[in-house]
Every structure is written in C-alpha cells, then in structure tokens.
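**Q** pasted the sequence and its predicted model underneath.
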Amino acid sequence: MATPSPFMEMLRSEMRLRGHSLRTEKSYLYWIRQFIRFHNMKHPTEMGAKEVKGFLTWLAVERHVAVNTQKVALNALVFMYHKVLKIELGELGFKLAQKQQRLPIVLTPEEVLKILNQLEGRNRVIIEMLYGSGLRVSECLGLRVQDICLTSCSVTVRDGKGNKDRQTLLSQNLIEPLTSLISEALVVQRRDNEKGVGPSMPFALAKKYPKAFKTPGWMFIFPSSKLCAHPITGELCRHHLHDSVVRKALKPAVAKAAVYKKVNCHTFRHSFATHLLQNGCDIRTVQELLGHNDVSTTQIYTHVIGQHYAGTMSPLDRLKGAT
C-alpha cells in the first residue's frame, strides 16, 4: 500500500476539522489528486490561477464532464487554495461545462409495483422507503432505530445533503416489516456489544459518549453483514449496509419486471415527488419532504407531469377532432 502524502493528509485533517462529510472528503481529495496529476505532479503551492483555469477548461473541453462535476472540482480546488493554502485565485474565467437540460426519469405507479413484486425481504423494504418517503439511498441506509417513529409514521433524516436534518413521511404499509427489521438489528447489536463493539458512531459523539454504541437507538436499521474499521478512528465497528448491495438487487428486479426505463435507486425519489404532485400535493410540501433549499429545484417535477403546459392541446388532436 502506498504511503499517504503528508500534504493530502493535511488536507484531510482540515476537512475533518471543518466538519465536512466523508463523502465530501473523498470527492475533494479525488479532484485535488487529479489536478496535481494533470500538471505532472507539481505541488499546488507552485501553481495558481493559471493552472486551475487550465484544469477546469480541460475537464469541460476534453473530458466533457457534466456541469455539476466541474463545480465539485472547482469547489475542491477553491477549498485547497483559499481555506488551507491561503492563496487567492481571483477571477478564473475558465471554460464552463455545458449545462445539461435533462428531465428526471419517473416510473408510473404500475411500474413501481411491478418492480417491488420482484423484490423481497430487506431489499424490498429499502426500495419501498425510497419511493414511500422520497429518500436518497444513502439517507435510507444510514437510518438508525431512533430516526423512525412508528406511531406518527415519520422518518427523521439526519445530516442529509447540505448537512441538514428533515422529516418526511413513513408509509403505514412499512410499520410491520420495519418492526421486524428493527428487532433483527437489535439482536445483532446485542451480539456485537458482547464482543465490545457496536454500530459506527459520529466521531465527536463517540468521544463525548463512549458507551453510546450500546444504546438501541443508535443501531442501524439496515446493518452490514460484516464488521469493519471506522474510517476515522480505525476502531472495529459495524457500519450500515453498502449501497452497492441495493443496486445489485434492483438491477435484476427491473429486468424481471420488464420495465424498460433507465431505473436506479434515485428514480424512486423522483417518482415519489412526481406522484405527490399528480395527486394534488402542494409543491412547498414536496419541497420540504425532499429537503430542497429552493422550490425551483422541486419545480422540475411539474415539467415531468406537464403542469407547465396545462390546458394546452396538441394540434394533432384538434385536427382529428375536425375530421
């Protein structure tokens, strides 16, 4: 295994000090490494705005990356130069990646049911929660026992995208299977506790409450089948199920259901929002349930269901009506 670069480890420490998520940490370090490799392993302190501009332009012109990918790379480099190295980049004026105007893929209720009928057990419950609560797959898998209220039929998402907490709906159809899964998860926790281990915990909280891993509320509802080393402390623990497990189960289910759209885990979140709007739900409510900062993000679903051209008739229909 290659020895970690002292500079990259310093960046990692800075990100953890500032409370960035592990997902952000991995993404930023990836793009910083790509930037350094693009410039033939020159140290960032020997480079500046010119090199950053060249790299970002290359991503757009040669790599044809999406606009959001280019933004992530820019954010990583700005963090490194502005926050850590204290070097101002000024106006970069790089070539922007082309904005991709794509509507989200949405399933019909019939297609959702056909796919669900090809799943069973834990995997079916996870996909049902993505559709029934509008969760991202990472949010669903990261749920702990204390995040589910079976009485009020609500789900609390902790540290969602943008480090935000929010509440969303819980389908009454999921009360029974979730009760069973929670019981199974708590059995796993008790067995782990007997060995002196438990669910992986947020680093700061684990330091403040070292015995919290024994509390039932902190157990993951969808625990991994194996123990692993905590990514920060290195201590042995049990993390939640990896999202690749869900994706591997979903792919054959979609094929067996004979649904020919491009379906992934996020498709069910799109379908959740679209079907709520189709059923007359207020767009502000949908915005809150999804955790969007701006209602304009939620408005994309009005385009999916055709609300933006409501009342407009196709000229072909008028033609046929006249014959």
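**A** Arrived safely. All values derive from a computational prediction rather than experimental measurement.
**Q** going forward, measure contacts between C-alpha atoms and count neighbours the same way
**A** Fine.
**Q** how about the strands in the stretch 201-323 of the chain?
**A** Per DSSP state E, counting those that start in this stretch, the stretch 201-323 of the chain carries strands over the ranges 228-229, 236-237.
**Q** try it against this one:
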Amino acid sequence: MVRRAEQYIAAFPDRKLAEQCPADVERYLTELGQRSELKDWQFRQVVDAIRILFELAGVEWLEQVDWEQWRASARRLEPSHPTVARDYEAGPANPDADSSDDSNHSFAEIRKTHSALLDRVVKTIRVRGMAIRTEQTYVHWMMRYIAFSGNRDPSDLDVTHIGRFLEHLAVDRRVAASTQSLALNALVFLYREVLGREDLDVGGFARAKRPRRLPTVLTHAEVTALLDQLDGVHQLMGSLLYGTGMRLMECVRLRVQDVDFGYGQILIRNAKGGKDRVAPLPERAQDGLRDQLARVKVLHENDLAESYGEVYLPDALARKYPDAARDWQWQYVFPSGRLSRDPRSGSARRHHLHESALQKAVNRAARAAGITKRVGPHRLRHIPSECRISALNDRQSESSQQAAYAAAVHSG
C-alpha cells in the first residue's frame, strides 16, 4: 500500500497533495486503467492506497471522488460472463468449479471426453436463440449428469439413469425443487432436442418438495433509507432500478442510445425472453443521468485520443458495422474505470461495470440503513405499485405518471 501511494506521489513531482483535486485522481486512475497487465486485486489496491493517502492528508474534497465506483472497476468481465460468453467456448455456469461434487471426474475431463456432444448442445441452443444464462446452466447440469454416470456417453444411458440422478439431487444433495427442475429441463433438452429421443418419458422419481415462498418486499421508507446510504454511480443505478423496474443486468448493460430524455423513457433491449420493452425515465433521476453521461463522454473521448474507445457489440454487429464499436451511441452508460483486453483478438475494450459491484453496494447500504430483510438489487423491483408511484409523483408530469403506473403494474 505504501508503494502504491509513493507511485501516485511520484506521478505529480511538482505538486503537493494539498494542491491536487479530484480531477487529478480520476485522471491518474483512468490512465492506470489502460494498463491491461494489472490484475484486479492490484487495481483495487491502488484505489485504496490513494484514498487512504488523501484521507491522511485531510483534503476537503475526499468524498467528491467516487471511490466505490473505482473499486468496482477493478473486477473485469470474465470469459464466462453472460455479456461476452457467446464469443468464447462454452463452460460450466461456475467456471471456478473445476470438478463436480457428484463424482471424481472433473469438468475439464468431461469436456475433453464429450466435446463433440457439448458442442452440439451449444449449437442447438444458439440456433433456437435461447439466453446465454440458459446455455450455461444447461451445459453445467449436463456435465453434472455425465459425472454422476461415471463419465459415460449420455446416448448409452436411459431414463432410469436420469431418474437416479434426479433422486440423488433431491435425496443426497437436498437441492431445492427449482434446482431439480432445472436439471430435469436440461436433460430433457439433451435427449429430445440434441439426441433426438422423442420417445423419452421420465418416469417417477423422488421430487424435491416445492414450498410456497413469499417475496421480500421493501416499504417506501426502507427503499428511501436504502438509497440514501448509496453513493455516486451506485445511488444512480439503484434509483433507476427502483424508478423504472429494470433488472440488474438490464441496468449495467444500458447503452447511451437507449436513454431517451425527449420522451422520458428508457429502451431496454434483449430483456427477459429476448424481448425489448420501454420503461419510464423518472424525472428525479434525469439530472444525475445527464451528469453521468457527460462524465462518460469525456472518458470516451480520452479513450479515442489514446487509440482505444472500443466497446463490445453483440451478435454480428461488429462485422456488419466495423466502426460502430467506437461510436458514442454504443458506449455503456455505466462503464468500467479500466480497459479489458480480449484474449482472442487482443483489442482493448471498455466493458460495463461488473454487476457484483452494485450487489455488494446494496448489501452494505442495507446493513447501514438497519434493514433486517434480505436485500439485493432485485428487491428494488418488488415494490407495491402505490409505493413506486408515490416515489415518482413528486416531479413527474401527468403523462409520465401514467406511464410509470403502467410499468409498475406490469412489473408486479
């Protein structure tokens, strides 16, 4: 930590700490973020060292730097992340889990032995346009099934083996009913859609009990206290989740062209089910969103000046529009503070913030606000319609209120 602080001081040889400002810190971190060799923990260490340095120096502007946003930028998108996973080889839902707990066979061994079959699974899923999360989950449960069956070819197995695996999950592993259903759906897809076993009839097996659960719902006062404990870009993101009903991944993947201040709305692309929808943009969040876009534009212009500025484009858009990756309209509204280098192409891109940053920020804010309920970003969507509308009524026009009411009812 001392060495990191010394490196920062050496970057400004002619200026004392008391003479510096937040712009100097952000410029230093931005330039540091262009160094792809820095590991995540090293970048986070730099941010912490600089914050402690200026805290000890007693500067008045310490809280003007969004330290949490910079710490959140330390984590880059891994190849298995749902935003970029289509560009990489398929893998288990949790790439860090090298081996299955159902046998002594590792996922790496299973993937090597059954690579042709798993490639067929991935191709079949992508031809049908299914979500990347579904692809990852199905591949994961198929490999768990193969591991449980002694690394045997699934085409040599029958419904009795499926039943044993599902019973093992319910009886031995004690998984939830929804988890067992996921495994069943994955295996039915494997046998019917990939292997062509239309006559597959999964017989009776021990099903995990499906208890009825009530969702956790925050009151208007709890949401207000929660948002008050968030700072900087996390507060803006939390406000958008609450005011628009967006999901977590829909928020972090938001692009500049999707924000329409003229109509007071946000276009959410490729949402659940692969559909687009429109959400109302609360007037209370518009000033903060404009400020955020202004900061992002400066960041993007600096990237372009340094021969960077590319952003990830989904599907085949990068081939269809070669210059679109550098266009302002395609940039993320909530970008990471550092660049990520694609291990295949070698190009440096600025991805969006990792969703775990907002998840951790909301958890910390809930504890600070004294909320004893289980709270996460998704809980901001579980708001009674009258509570959501009362939060938006203060400064919205009548037409915006009607749009907000329709969105609130639609989101449940």
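**A** Happy to help now that I have it. Since this is a predicted model, take the numbers as computed values, not measurements.
**Q** returning to that earlier point: mind putting the strands of the stretch 201-323 of the first structure into JSON lines with mean neighbour count?
**A** JSON lines is the format used below for the strands of the stretch 201-323 of the first structure (neighbours: other CA atoms under 10 Å):
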{"stretch": "strand 228-229", "mean neighbour count": "14"}
{"stretch": "strand 236-237", "mean neighbour count": "18"}
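**Q** got those as CSV, with distance to G321 of the first structure columns?
**A** Shown next, in CSV, are the strands of the stretch 201-323 of the first structure (distance: least, CA to CA, whole Å):
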stretch, distance to G321 of the first structure
strand 228-229, 66
strand 236-237, 68
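**Q** out of those strands, flag the one nearest L169 of the first structure.
**A** strand 236-237 (29.9 Å; CA to CA).
**Q** name the helices or strands packed onto that closest one?
**A** Strand 236-237 of the first structure sits against strand 228-229, with contacts defined as 3 or more CA pairs under 8 Å, 6 or more residues apart in numbering; DSSP states H and E.
**Q** mean shift between the strand it packs on and the second structure?
**A** Compared with the second structure after fitting, strand 228-229 of the first structure has a mean deviation of 4.1 Å; criterion: mean CA distance after the TM-score superposition for the first structure.
**Q** still on that earlier bit, which one of the strands of the stretch 201-323 of the first structure lies closest to V304 of the first structure?
**A** Nearest of the strands of the stretch 201-323 of the first structure (CA to CA): strand 228-229, 41.8 Å.
**Q** which outside residues touch that closest one?
**A** E235, L236, C237, R238, H239 (CA atoms under 8 Å, 6 or more residues apart in numbering).
**Q** can you do 7 Å?
**A** E235, L236, C237, R238 (CA atoms under 7 Å, 6 or more residues apart in numbering).
**Q** please apply the same query to stretch 405-412 of the second structure.
**A** Contact with stretch 405-412 of the second structure is made by G245, A279, S385, R388, I389, as judged by CA under 7 Å, 6+ apart.
**Q** tell me which of the residues you listed is nearest to E167 of the second structure?
**A** Looking across the contacts of stretch 405-412 of the second structure and measuring by CA to CA, the closest to E167 of the second structure is G245, at 37.8 Å.
**Q** what's the match for that closest one in the first structure?
**A** Aligned counterpart of G245 of the second structure in the first structure: G134 (TM-score structural alignment).
**Q** alright, I will stop here.
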